[in-house]
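Asks: This is a predicted model, with the sequence first.
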Amino acid sequence: MNYILFDDSQIRNQLKPFTFIRPVADIRCGTLTIREKWEYQFSSKISCLTENYLAEKNTFDDSVKIYINGAVCPNKTIIEAILQLNEDESLVAGNDTLAIKTSKTLSFPIDYDAFNQQHFIGEITIIKQLPDIFLKNGEQIKADFQVITKDRKSQEINDPFTRIYAPENIFVEEGASIKAVIFNAENGPIYIGKNAVIQEGSLVIGPFSAGEGCIVAWGSKMRPNTTLGPFCRAGGEVGSSVFFGYSNKAHDGFLGGSVIGEWCNLGANCNNSNLKNDYTEVKLYNYATNQLEKTGELFCGLFMGDYTKAGISTMFNTGTVVGVSANVYGAGFQDKHIPSFTWGGADTEYVNYRFDKAIQVINATMQRRDKQLTEAEIAVLKHVHDLKQQ
């Protein structure tokens, strides 16, 4: 059986800036990305159907294929419902198409009306709006913890100065370093990835996940429902936030109710607001409508696209959206929406970030991890850059 995770065009637009450079299924919520969750379930690599400029080079024969909405997180009930579909049937919940079984090779965007609908009844976790990524992160850390640690034994924590509450809810991978830390997993699991480092004086409260090669800096306060993707570094106070991977917030400062893409950097003493002073619901820039839209949420922080950097002491207002490869700095609160490839800040004029300069800075950043942009990645970034100019 070929399993393919497809992008819904409306959801895809609503999840920008993160979907500018990735399919929806490569968004991280919990310890794993959505694609990784499905790969665990089916024990196989899974491809994605998305916009042409991001399209993977896949070839499919005429055998039956199961297309699954890339915004849907797996659970036992929905997997059973998907596997019970007959050919040319779709599984729907409300206005959302969850899955399709067909021998046809579909293209983006999918014509949902071509299939006979079967209605799904049961609980479902679907990432449809930006706040969903951090709002559903705690429950997904718990779900991923069960999948990743099943029938496996955690490495022991032997440091005599580390204090552990609910050790049965803590899993430590090989090579991790933990010294003089307080772990409290009474209200949710704590997952520490391979070769991660939790430095002295850190406080970590579950649900929490630190991926492979992460560093939690000295004296940090990692609050519940927080994920650090692989090779991230986090310091200061972080709560209810998701770092996709390879991003740094190495110094003091508060980050809450936020989502940070890959290869981002928050300078020393960067802070964000995640609650308005008048306690009213937060409005958030929506790429689908090109305007601020109500979120229905009181707590909502910063959404920072990939390859973006913020200078020291940068302040982000409640519900701020920053695009891909921006360079933001300056005193005072930044604009609520900062487009991709923008250079500037609150006390200076925002100007266009030259594409060649942006690529140079990205490569310099990646070189510190012995990586470089591929030609395909540069082409994707060029597409995003040119979209801004239209």
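Replies: Thanks, I have the structure now.
Asks: CA only for contacts and neighbour counts going forward, please
Replies: OK.
Asks: unless I'm mixing things up, L135 is touching V242, no?
Replies: No: L135 is beyond contact range of V242, at 9.9 Å (criterion: Cα atoms under 8 Å).
Asks: When the two are compared, which one has more neighbours?
Replies: Applying other Cα atoms under 10 Å to L135 and V242 shows that V242 carries more neighbours, namely 30 against 21.
Asks: Would you confirm that the more buried one contacts T227?
Replies: Yes: when contacts are counted by Cα under 8 Å, V242 is listed as touching T227 (4.8 Å).
Asks: got any residues that touch both of those two?
Replies: Residues within reach of V242 and of T227 at once, by Cα atoms under 8 Å, 6 or more residues apart in numbering, are 29, 137.
Asks: just the helices in the protein please.
Replies: 9-14, 34-42, 76-83, 130-135, 137-149, 355-367, 375-389 (DSSP state H).
Asks: quick one: W263 from V238, how far?
Replies: Counting by Cα to Cα, to the nearest Å, the separation of W263 from V238 is 18 Å.
Asks: How about residues contacting the longest strand seen in the chain?
Replies: Longest strand of the chain, by residue count under DSSP state E: strand 96-102. With contact meaning Cα under 8 Å, 6+ apart, strand 96-102 is reached by 64-69, 72, 82, 85-92, 112, 115.
Asks: what does stretch 194-202 give?
Replies: 172-182, 210-222.
Asks: hold the first one in mind and look at this next one:
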Amino acid sequence: MNIILFEDLDFRNHLKPLTLTRPIGMLRVGILTIKEKWENRLNLSVSLDTEEYLQTKYPLILKEENVFINSSFLPTPALIDLIKNLKPGQVIASGLEIVAYISDARKSAQELGKAPEIIELEPEDTFSIKHLPDLFLNNGSQIEADFKLITAGRTSQEITDPYTKVYSQENIFLEEGVNIKAAVINAEEGPVYIGKDAVIQEGAVIIGPVSIGPEAKVAYGAKIRQNTTLGPVCRVGGEVGNTIFHAYTNKAHDGFLGNSYIGEWCNLGANTNASNLKNDYSEVKLYDYHTDGMTPTGETFCGTFMGDYSKAGISTMFNTGSVVGVSCNVFGAGFQSKLIRSFTWGGAAEGYEPYRFEKAIEVINATMSRRKIELSEEDLLILSHINEQKITNEV
């Protein structure tokens, strides 16, 4: 099978700003990205059908016969079984949404509506990422599912530090090179996965389900609560819960972050705090790029969603249900605006202004050089496209 993850345009817009710099299939939820989940479960390479400006970095591989899978849907045993037995002319659907089909080219919903046989995916077998809160809402269960997949038939490295306290050691898995000192790891309510060469510093408390990615670091005294993912090479301290850090992002100091998603190459300064609960306990509204307005989430707890390459200065405060675009530099006293568009510089008290593109790229290059990585030409073109959209106030 040639597997292609395609995107529903509405879902793609709902998931901005995280999807401004990547296809839906590259979002991380649980331990793995959506693309990695499908590749691991099908034991096949997967390509992505996404926006044209992203295709240089994420090329589409099209063959005479392809299995198109909606990238918003997460793999489940039942869905995988249906896909493996899918035949040309059949369509897997979830209500009115197309989940998978076989074709020589991408088909519209109208074209697929003429299919001779619709196979309905049962609700209990449906896990999908269609709106921003779906990421943290599914993170705990996806950590558990990915944990079973990654660790099956393998033996964890031992925890040798005599001053580290462990609960339910059978639910803890360490890859090679993990360094733990005087920490508390509690996996009674869910697994804890710690990737290759990760570091857990003194006094850290980790309560599963939690995933710590390869070369990530949990700072001393950190409190990592349930349903939290630290992607590869992240540095995280303070108190964090029900939150995903995509990769290469720092929150090295104290401060609270909950029910949130922080993109790649971000930095949250010391004592940055993000509210995830309104003081009247009412439903949180969140800016939606698709509707271009504040939209009810249906959730009481909802924090901050930050696009790639954005930074927050020391003691920055984010409101409940905040959206920060790509490559923003936010600082200053008081709560920040609930929507900060891409390439913005400043703060609510001082005022916001456009972030000069050349200066933004200079800062990104300086940030990446600390990890001996360079901004690729493909990423520069993506950022240039986003900046051009910013001029029309779209991102």
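Replies: Sure, I can see it. As the structure is a prediction and not an experimental result, all values here were calculated from the model.
Asks: related to what we said a few turns ago, which one's more surrounded, W263 and V238 of the first structure?
Replies: The neighbour count for W263 of the first structure versus V238, taken as other Cα under 10 Å, is higher for V238 (26 against 22).
Asks: Quick one: residues contacting that one.
Replies: 221-223, 226, 254-256.
Asks: again, only this time at 7 Å
Replies: V238 of the first structure makes contact with 221-223, 254-256, according to Cα atoms under 7 Å, 6 or more residues apart in numbering.
Asks: Dump those residues to TSV, plus neighbour count.
Replies: Listed next are the contacts of V238 of the first structure as TSV, based on neighbours: other Cα atoms under 10 Å:
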residue	neighbour count
K221	22
M222	27
R223	19
F254	19
L255	27
G256	24
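Asks: Please flag which of those residues sit within strands.
Replies: Counting by DSSP E, the part of these found in strands is 221-222, 254-256.
Asks: Which single one of those is nearest to Q146 of the first structure?
Replies: Of all those, the one with the least separation from Q146 of the first structure (Cα to Cα) is M222, at 21.0 Å.
Asks: pretty sure the closest one is touching G206, no?
Replies: No: contact criterion Cα atoms under 7 Å: M222 of the first structure and G206 do not qualify, at 8.5 Å.
Asks: still on that earlier bit, for the longest strand of the first structure, buried residues please.
Replies: 97-102 (16 or more other Cα atoms under 10 Å).
Asks: same question, stretch 382-389 of the first structure
Replies: Buried residues in stretch 382-389 of the first structure (16+ other Cα under 10 Å): 384-385.
Asks: State the span of the second structure onto which that stretch is aligned.
Replies: Using TM-score structural alignment, stretch 382-389 of the first structure lines up with residues 384-391 of the second structure.
Asks: The matching stretch vs the first structure, average offset?
Replies: By mean Cα distance after the TM-score superposition for the first structure, the fitted stretch 384-391 of the second structure averages 0.7 Å away from its aligned residues in the first structure.
Asks: Turn the helices of the first structure into a markdown table, columns for distance to S325 of the first structure.
Replies: Compiled in a markdown table, these are given as follows (distance: least, Cα to Cα, whole Å):
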| stretch | distance to S325 of the first structure |
| --- | --- |
| helix 9-14 | 18 |
| helix 34-42 | 24 |
| helix 76-83 | 37 |
| helix 130-135 | 18 |
| helix 137-149 | 25 |
| helix 355-367 | 7 |
| helix 375-389 | 9 |
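Asks: Point out the one among those helices that comes closest to G122 of the first structure.
Replies: Closest to G122 of the first structure of these is helix 76-83 (Cα to Cα; 6.9 Å).
Asks: mean deviation of that closest one from the second structure?
Replies: Aligned to the second structure and superposed, helix 76-83 of the first structure gives a mean residue distance of 0.9 Å (mean Cα distance after the TM-score superposition for the first structure).
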